[in-house]
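Novice: sequence and computational prediction follow.
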Amino acid sequence: MEHAPCISQIATLLADPKRSAMMWALMDGIARQSEELALLAGLSPSSANAHLGRLFSGGLLKIEERGRKRFYRLAAPEVGAAVEALASATLASSPGNIAQVFKRTSALAKVQAAPSSLLRARLCEEHFGGTLAADLFQRLLDSGWIEQLDKRILVTHKGANQLASHGVFVQALAHSSTQVACACPDWSERRPHLGGTLGAALLQLFIQSGWLSVSGDSRALQVTPTGVRELDLFGKAPELEMAL
C-alpha cells in the first residue's frame, strides 16, 4: 500500500464546517475575495484568512492577484468533483431507501452557501445534477420512460423507443460496464437525478443540442433560452405536451 494516495490531509481540511462552507461558495468556479467568503461562512475576516490559508497550503485553492486584491478559487475542477462526491456519498451511505435518505438529510439539501447557478444545473461526474436534472428524472418516471424497482432504475420499452427518436440508443449503452441508469443522490435536492450511461448520454445530447453549455472551470452548467423550454418538455407524455 506504499503507493496508495494519502487522503487524510484533504479530509481534515474539509471536515471543518466553516472551511467546507467556503468551498461550497467556490463550487461555481468563480473567484471570490476573502471578505465575501467570510460573510458566507459567518466568520470574521481574520478567521476567514486563516482558514483560506490552510486550504491554499493544502492545495485545494489557488490565489489570483488583481491589483491589491486577492481572489480565491478552486485549484482544479477535480477539487470541486471531490467535494461534490463527498456530499453525494453522505447521502448514499445513509441507511434506508432513497426517499428516506433525502427526508433525513434536509439540512444538507439546502446548502445555503452554494451559488444558485450551481443548484440549478451542474456537472455531476459524467451526467448532470441540480434542480433541472431532478425535475427531468421525475418526468421520465411519470411518463413511463423509466421505472423504479426497489433501488433499480430500468428503461421501459416505451422509453427506449422515445430515446431512440432523439438519437440515444439504450441497447448500445448497455454494452458499457457502467449501469445504464441509476438514481444518483443529489446533494442540493431531496430528490435524485439520473445517473449511469444514460445520464451521461443525455448530458451530451443536451450540450450538442445547444440547451446546456459548460463554461471554463465551473461545474455550473449554463442553460440557454432554448434549453429552458426544451428541458421542460423533454420526457413529458404526449398528452401532457398537448395540454400546454
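Specialist: Happy to help now that I have it.
Novice: every contact and neighbour count from this point should use C-alpha atoms.
Specialist: Will do.
Novice: return the distance of stretch 146-161 from the chain's centre.
Specialist: Taking Cα atoms, centre = their mean, to the nearest Å, one finds the center of stretch 146-161 at 22 Å from the center of the full chain.
Novice: quick check: next helix or strand after the longest helix along the chain?
Specialist: Counting by DSSP state H, the longest helix found in the chain is helix 77-92. Using DSSP states H and E, the helix or strand that follows helix 77-92 in sequence is helix 98-104.
Novice: let's bring in a second model and compare:
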Amino acid sequence: MSLAHLAGLLADPTRATFCTTLLDGRAWTAGELARHAGVAPSTASEHLSRLIAGGLLAEERQGRHRYVRLAGPEVAALIEDLASFHVPTAAPTAGRPSATPGSLREATRRSAEAHARTCYDHLAGRLGVAVSDAVLARGLVSDEDGTALTDRGRTWLTELNVELPARAGRPGGRPVVRTCLDWTERRSHLGGAFGAALCRTALDRTWVQRIGSGRALRVTPDGDRALRELLGVEL
C-alpha cells in the first residue's frame, strides 16, 4: 500500500475513530462501531469495507454477525504511533482557549486511559510505563543493544507460568519485545509478544479490569499487590 493510500484511509475522521477504538484489542461489530462514532450503519459499513480492503482491519463472521478488528500488532503500532504525533499549534490567545475535553465524561475517560489502558494487546499509560521501567531495572529486559528479553526475563516468565508464542522472535513471527511510544506519557512502554503476555496475564488473573467498553483499565487490589511484589511497581 502506498503512503498516499494509507494517509487517505486514515484522513477521514470516522475511519480514524474506528481504528483508534479498535486499539482496545477486541473485535467490534459494525453496529457497535457505528453507535460509538455516531454514524449511520450504512455509513459505517462503507468505511469498514474500505479499511478491510486496505489491509488495516480484518473481518470475522460468526453466524449473522460481522466482527472487525485491527489486522495485527503492526497496524496497532502504526495507529498508536500516529496518535502520539501532534503538530504544534499556535499558543492560545484571549478568547481562544486551548483544547480541552468537551465534557466531564470525556475528561474522566481521558484521565482513566492516561492512568492505565490497553494499547492493542499490551499495557499502556502510567501503568505500562511503570512496568516497562521495572522490567528494565530488574534486568528482565535489556536495552543495551536493542530491546531484548534476557535469560533472567525468560526465567521470570517461566516462574510465573507465562508462555510466549512459539514463533515469537522467529522470521515472520512477532518480535519478542519492542518499544512503543506512549501517547499520554511521551515515553516508551513495552509491546511485542512479551508485552502482550504480561497484559494477558494481568487480565486473566484479574490484576487489572476493563472499565466499561473502552481501553481504560483499573488496577485491582490483587493487581496492586502482585505488581508491587513481582516488580516493585507502586502507582
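Specialist: Cool, got the structure. All values derive from a computational prediction rather than experimental measurement.
Novice: related to what we said a few turns ago, run through who's touching the longest helix of the first structure.
Specialist: The contact list for helix 77-92 of the first structure, computed with Cα atoms under 8 Å, 6 or more residues apart in numbering, reads 27, 60, 74, 98, 101-102, 105, 124-125, 185-187, 217-219.
Novice: if we use 10 Å, what do you get?
Specialist: For helix 77-92 of the first structure, the external contacting residues (Cα atoms under 10 Å, 6 or more residues apart in numbering) are 10-11, 14, 20, 23-24, 26-29, 59-61, 74, 98, 101-102, 104-105, 108-109, 123-125, 184-188, 190, 216-219.
Novice: is the aligned residue in the second structure for residue 228 of the first structure part of a helix or strand, or is it coil?
Specialist: Under the alignment (TM-score structural alignment), residue 228 of the first structure pairs with residue 224 of the second structure. Of the three states, residue 224 of the second structure takes helix under DSSP: H, G, I helix; E, B strand; the rest coil.
Novice: can you map out the helices along the first structure?
Specialist: Assigned by DSSP H, the helices in the first structure fall at 8-15, 17-25, 34-41, 45-57, 77-92, 98-104, 106-110, 116-120, 131-142, 157-165, 170-173, 196-208, 225-233, 238-243.
Novice: so residue 173 of the first structure touches residue 198, yeah?
Specialist: Yes - when contacts are counted by Cα atoms under 10 Å, residue 173 of the first structure is listed as touching residue 198 (6.9 Å).
Novice: who has more neighbours out of the two?
Specialist: residue 198 (24 against 18; other Cα atoms under 10 Å).
Novice: need the contact list for that one.
Specialist: With Cα under 10 Å, 6+ apart, residue 198 of the first structure has these contacts: 126-127, 155, 163, 168-170, 173-174, 178-182, 204.
Novice: so how do I select the buried members of these in ChimeraX?
Specialist: Here is the ChimeraX command that picks out the buried ones among the contacts of residue 198 of the first structure, judged by 16 or more other Cα atoms under 10 Å:
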select :126,127,155,163,168,169,170,173,179,180,181,182,204
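Novice: which neighbours do residue 173 and residue 198 of the first structure have in common?
Specialist: Contacts common to residue 173 of the first structure and residue 198, judged by Cα under 10 Å, 6+ apart, are 179-181.
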